[in-house]
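Trainee: give me the fold of what follows.
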Amino acid sequence: MKRQKRNQIERAFSKGYNAGIEGRSRSLCPHENGNMRQTWLSGWREGREDHWDGFNRAAQAQKLSNF
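Mentor: Sure thing, here's the model as predicted:
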């Protein structure tokens, strides 16, 4: 848990990825602007693509652990 708090960029990407996988709207991004917003949206886009491509939960978890 402490590692996640230190690396906010990785955390923003994984939160965005999870939101994309779950089909949530990109307008739910918690960041107003800047690098964190761009990172969250990048994760969201990748999550949506993986969802559309039919990735299963194991592939999604593996992908997040590699980031």
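Trainee: make it CA atoms for all contacts and neighbour counts henceforth
Mentor: Noted.
Trainee: in which helix or strand does the residue most central in space within the chain reside?
Mentor: Compute the mean C-alpha point of the chain, and by C-alpha atoms, centre = their mean the closest residue is residue 17, 2.2 Å away. For residue 17, the element it lies in under DSSP states H and E is helix 8-21.
Trainee: please generate a structure for the following sequence too, so the two can be compared:
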Amino acid sequence: MKRQKRDRLDRAFSKGFQAGVGGRSKDNCPYSNLDSRSQWLGGWREGVEGRLNGTFTK
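Mentor: Predicted coordinates:
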């Protein structure tokens, strides 16, 4: 059970990261669960930061 929960949170983070790198708005977060939403937003922040620094491109 713990592995499934961790995998869902990892997936939320990676989807948020992809959205951040892609330049999507953080308002497009598809999660309403607090844990998943915070993971998605964390990934989104890292993706946006990497895109702005030039580390990642679309």
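Trainee: TM-score of the superposed pair?
Mentor: The TM-score (TM-score structural alignment, normalised by the length of the second structure) is 0.83; 52 aligned residues with a C-alpha RMSD of 1.2 Å.
Trainee: before we move on, back to that, now for the helix holding residue 17 of the first structure, which elements pack on it?
Mentor: helix 2-6, helix 35-53 (3 or more C-alpha pairs under 8 Å, 6 or more residues apart in numbering; DSSP states H and E).
Trainee: one more pass at 10 Å, please.
Mentor: Counting contacts by 3 or more C-alpha pairs under 10 Å, 6 or more residues apart in numbering; DSSP states H and E, helix 8-21 of the first structure packs against helix 2-6, helix 35-53, helix 57-66.
Trainee: of those helices, which is nearest residue 21 of the first structure?
Mentor: helix 35-53 (4.7 Å; C-alpha to C-alpha).
Trainee: against residue 42 of the second structure, how distant is residue 56 of the second structure?
Mentor: According to C-alpha to C-alpha, to the nearest Å, residue 56 of the second structure stands 16 Å off from residue 42 of the second structure.
Trainee: between the two, which one's more packed in?
Mentor: Neighbour count, other C-alpha atoms under 10 Å: between residue 56 of the second structure and residue 42, residue 42 has more, with 17 against 14.
Trainee: hang on, isn't that one packed against residue 11?
Mentor: No. The criterion here is C-alpha atoms under 10 Å, and residue 42 of the second structure misses it with residue 11 at 11.9 Å.
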